[in-house]
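> coords please:
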Amino acid sequence: MPAGPAGAAALRRARRHRGRGDGRLRRESHGRRHRPVVAVSTVTVVGLDAAGAPAHPALTPALAAARLVVGAARHLAAVPVPPGAATVTLGPLAPAVDRLAAAVAAGVPAVVLASGDPGLFGIVRRLRAAGLPLRVVPAVSSVAAAFARAGLPWDGAAVVTAHGRDPRPALNACRALPLVAVLTAPGAGAAELGVGLVGWSRRLLVAEHLGTDAERICEVTPAQAAAGTWSDPHVLLSVAAPDPGGMRWDNQPAAAPAAGWALPESAYAHRDSMITKSEVRALVVARLRPRLGRLVWDVGAGSGSVGIECALLGAAVLAVEHDAGAADAIRANAAAHAVDVRLVVGRAPAVLAGLPDPDAVFVGGGGTDVLAAVLARRPDRVVLTLAALDRVAPAVALLRAAGYRAGGSQLSAARLADLPGGSIRLAATNPVVVLTGERPCTT
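Got it, this is the predicted structure:
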């Protein structure tokens, strides 16, 4: 949040004078004298160690020089604030930012106290947005402390937050990735995330009261987490079971896959060519817009190729398939591509009841009853493929009746094929209609 009018104006005035001198009187050519210019000071942001270790050595001299100290009540009580320093107890951030901006403009040394590493989902972002010059002295973050207490490496982990925002992206990151740390908040903690992870093979470690005598690390299943009562704030570690044996070679758990997407059909086990062709899959995946934080359903998954490629792009994926043979292929294909796809074996639409709400759905099989059941869950986007033209109009009518913008195109691909004698021909694949339904004002 930007500094208020008074603090911001003072900061702008001071910045205009920055670099004009060191405070000494200066004379212009016409002989007029200027008043001394006060140098703009820097706010020192100091992290207090979440692991309970002694404070960083830089804290003592910073506090000794400070004339303004800002922090939460527990932080102000934990350090020796100089007797002559003013203090601001953090609640709403805007008044504190105004005080800090005014202090910077007046050259008054200021210290901000924070938890752990204040650059990790912390106050540094807000202070930078206000234009304040900062010096940051981090401590061990709560995330690093939680992994250390659990005895786990975390160089391949994703770190997300459910604090002050919709917790669903954090939940879907836990569903999609093998190792995730979540910074929680009241109402968006281990109990609520545990409810959403039931059905996924995860073990959860809940780290409470880090760095205090009441510190506790509990390892639980999602169901146990959902039934538990947890102290705030805490850190939740979500670990795939069995434990992930490694990480991607590029150390980017949710980056675009190194091998790309729209992979050839030969990259998947499938039966009787029952697989979405790569040309069609490229458009379908583009329309689904998978990314970390989203949950995609692949209904009538077949080989699972669409869902697997969504998972390769960071989305959490839930594949629905009624055929036992196809379900085996989905498991094998997900393992071959090293992604975690939750498989639900059963016939849609009945099996869809009780599944977590999706952000996007691919309907690769089933009739209008399946599409109607999907639309009833109100995902942002629905994509379906149809080979029979007589099914297009009823599907479009359902999409529009449900309030979705409907559009589509027919894809007719022709692939290069060799002929005897070294010649090449075009071999046509079956034309497919790709329909997309999009709720207004969605991304």
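
> only C-alpha atoms for contact and neighbour calcs from this point on.
Fine.

> Now residue 425: closest residue in space, sequence neighbours ignored.
Leaving aside its sequence neighbours, residue 425 sits nearest to residue 417 (CA to CA, 6 or more residues apart in numbering; 5.3 Å).

> residues near residue 56, how many?
Residue 56 is flanked by 15 other residues according to other CA atoms under 10 Å.

> can you map out the helices along this protein?
5-17, 59-65, 73-78, 93-106, 123-129, 142-150, 168-176, 190-197, 222-227, 278-288, 305-312, 324-336, 368-375, 392-401 (DSSP state H).

> Quick one: closest of those helices to residue 425.
Residue 425 lies closest to helix 278-288 among the helices of the chain, at 18.1 Å (CA to CA).

> buried sites along the closest one?
278-282, 284-285, 287-288 (16 or more other CA atoms under 10 Å).

> do stretch 357-366 as well
Buried residues in stretch 357-366 (16+ other CA under 10 Å): 357-365.

> hmm, who's touching that stretch?
For stretch 357-366, the surrounding residues in contact (CA atoms under 8 Å, 6 or more residues apart in numbering) are 284, 288-289, 294-302, 306, 348, 371, 374, 377, 379-385.

> mind running it again at 7 Å?
Applying CA atoms under 7 Å, 6 or more residues apart in numbering, the contact partners of stretch 357-366 are 288, 294-301, 377, 379-385.

> And the nearest residue to residue 403 once chain neighbours are set aside, how far from residue 406?
In space, residue 403 comes closest to residue 439 once its chain neighbours are excluded; the distance is 6.8 Å by CA to CA, 6+ apart. Residue 439 sits 9 Å away from residue 406, going by CA to CA, to the nearest Å.

> another one to check against the first:
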Amino acid sequence: MTAEPLVVIGIGHDGADGLSQEALTHIHQAKILAGGVRHLAFFPQWQGKKVVIDANLKRVMQQLEASRQQAKTVVLASGDPLFYGIGRTLAAHFPPESLSFLPHVSSVQLAFARLKTSWHDAQVVSLHGRPIESLLPALSQGAPKMALFTDAVNHPAAIARFLLAHGYNHYDLSVCEELGGTSERVTHWALQDIDDTSFSPLNIVVLMRHGDAPTSTPLPLLGLPEQSLAHRDGMITKREIRLLTLGYLALHPGEVLWDIGAGSGSVALEAARLSPSLRIFAVEKDGNALRHIVENVQTLATPHVQPIHGEAPAALAPLPDPDAVFIGGSGGRLPDIVSTVADRLRPGGRVVMNCITLENFTLGWSLFNDSSWQAEATSVQLAHTKPLGQMHRFASDSPIFIIQATKL
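Below you'll find the predicted structure:
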């Protein structure tokens, strides 16, 4: 007997009153009803087995799989289950043919409807269980509208304080509570006025930028100007070399990158802006350089870059195995570093090493040009225009030798 699909029904704060007849029919026919405590409380008279969905999602998925095999099972979820909801977890666990979704209006839709404002140009940021710094990318881009999912730590007052502390005082803040329920409330605040006002935990925050507020020119998505990064005396990987390095690293979302001898962290930071799901470790032994990395991480709002103070290879021991490694500096320990990388790098992983001196390149090439690696090398020499009286000339930089190696 083939099990029926798991029916996932979105529900609002008005409970059963806000559901379609189709959704109510599924619930009536179900033998097993799953959902959060708040969702299940909407159906006190329902007869059948109830499964509480809590933080232990692995256990919940196992329960739902077993329940679906036994009898018709319905899952209740807030709003649109596929919009920052449990729908994503369900879709990752069950095959598509095992699922059926009946979404409700999402809290973001309701919030903008109450504000009588379109939201096609809004950015949605979840601060639920995430660092409040997750706001910074949208803020730095001058987003005109933002909808924020909150939690007990990142509540409306904390968000207002964060905006003021970072100089983003050209936003007004609206708090939309209990949307769709009998206790629904929408209030509007200037950032400095919200103080420690308490709100229902079921709230969503909407930020609206003042129409006449000045906006700064956002940084490019790729190719950060050198002046946008804190660094010491020109000790930074040049923008064009960074772009080549990223191309050779061939990163994919979710991968682990080691940046060894990170300096200012320019390569790690450039990589971080490609995907927030990358896990990046910037290893640097010099304390002053490490402070620059920390400053740059905060400025660029890239919390998935973790500065590591220490000398490779010893500092690499506690890190997760990498999918890609950039070697920007070795401190005279290159053979030991390459040996550690060879042991820890996942099969098919990539290493990119940038060399300024012939001696360092020669040593690096001798280490990578063997049967364990598929290695190539590229020589790059940039030249930039410089004034020459009333005319211009090209002034050449020192050549950079780039080794690219893939673990076989």
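
> where does the TM-score land?
With the length set by TM-score structural alignment, normalised by the length of the second structure, the two chains reach a TM-score of 0.56; 293 aligned residues with a CA RMSD of 4.8 Å.

> show me the contacts for the equivalent of the residue nearest to residue 425 of the first structure over in the second structure.
With TM-score structural alignment defining the correspondence, residue 417 of the first structure maps onto residue 386 in the second structure. Going by CA under 7 Å, 6+ apart, residue 386 of the second structure touches 392-395.

> and with 10 Å instead?
Residues in contact with residue 386 of the second structure (CA atoms under 10 Å, 6 or more residues apart in numbering) are 392-396.

> can you list the helices of the first structure in CSV and add distance to residue 410 of the first structure?
Listed next are the helices of the first structure as CSV, based on distance: least, CA to CA, whole Å:
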stretch, distance to residue 410 of the first structure
helix 5-17, 56
helix 59-65, 65
helix 73-78, 62
helix 93-106, 53
helix 123-129, 47
helix 142-150, 49
helix 168-176, 31
helix 190-197, 37
helix 222-227, 43
helix 278-288, 10
helix 305-312, 18
helix 324-336, 26
helix 368-375, 19
helix 392-401, 11
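
> For residue 116 of the first structure, which of those is the nearest?
That would be helix 142-150 among the helices of the first structure, by CA to CA, at 5.9 Å.

> just how off-centre is the closest one within its chain?
Its chain's C-alpha centre and that of helix 142-150 of the first structure lie 19 Å apart, by CA atoms, centre = their mean, to the nearest Å.

> Stretch 423-435 of the first structure now?
38 Å.

> what residues are up against residue 406 of the second structure?
248-249, 324, 345-352, 368, 372-376.

> again with residue 147 of the first structure
Contacts of residue 147 of the first structure by CA under 10 Å, 6+ apart are 153-154, 157, 181, 205, 207, 235-237.

> That one corresponds to which position in the second structure?
Using TM-score structural alignment, residue 147 of the first structure has no partner in the second structure.

> Which position in the first structure pairs with residue 255 of the second structure?
So, by TM-score structural alignment, residue 255 of the second structure is matched to residue 294.

> From what I see, its match and residue 356 are in contact.
No - with contact defined as CA atoms under 10 Å, residue 294 of the first structure does not reach residue 356; the gap is 11.6 Å.

> More neighbours: the two, which one.
residue 294 (24 against 16).

> got a list of what that one touches?
Contacts of residue 294 of the first structure by CA under 10 Å, 6+ apart are 168-173, 175-176, 310-311, 314-317, 358-360.

> 7 Å instead?
169, 172, 315-316, 359.

> ok, so what distance separates the nearest residue to residue 173 of the second structure once chain neighbours are set aside from residue 158 of the second structure?
Nearest residue to residue 173 of the second structure, sequence neighbours excluded (CA to CA, 6+ apart): residue 207, at 4.8 Å. Look at residue 207 of the second structure and residue 158 of the second structure: by CA to CA, they are 13 Å apart.

> Those two: who's more crowded?
residue 207 (23 against 16).

> how about residue 277 of the first structure, what's its partner in the second structure?
Counting by TM-score structural alignment, the partner of residue 277 of the first structure is residue 238.

> quick one: contacts for the equivalent of residue 311 of the first structure over in the second structure?
Alignment note (TM-score structural alignment): residue 311 of the first structure maps to residue 272 of the second structure. Contact analysis of residue 272 of the second structure by CA under 7 Å, 6+ apart lists 278, 302, 305.

> so how many other residues sit close to the closest residue to the match of residue 277 of the first structure other than its chain neighbours?
With CA to CA, 6+ apart as the criterion, residue 238 of the second structure has its nearest non-adjacent residue at 7.2 Å, and that residue is residue 226. Neighbourhood size, residue 226 of the second structure [other CA under 10 Å]: 14.

> And residue 226 of the second structure? What does it align with in the first structure?
In the first structure, the residue matched to residue 226 of the second structure (TM-score structural alignment) is residue 265.

> now swap in residue 312 of the second structure and tell me
Per TM-score structural alignment, the equivalent position to residue 312 of the second structure in the first structure is residue 348.

> what residues are up against that match?
If you count contacts by CA under 7 Å, 6+ apart, residue 348 of the first structure has them with residue 370.

> measure it to residue 369 of the first structure for me?
Residue 348 of the first structure sits at a distance of 9 Å from residue 369 of the first structure (criterion: CA to CA).

> for residue 175 of the first structure, same thing?
28 Å.

> When these two are compared, which one has more neighbours?
residue 175 (32 against 13).

> pretty sure that one is touching residue 316, no?
Yes - under the criterion of CA atoms under 7 Å, residue 175 of the first structure makes contact with residue 316 at 5.4 Å.
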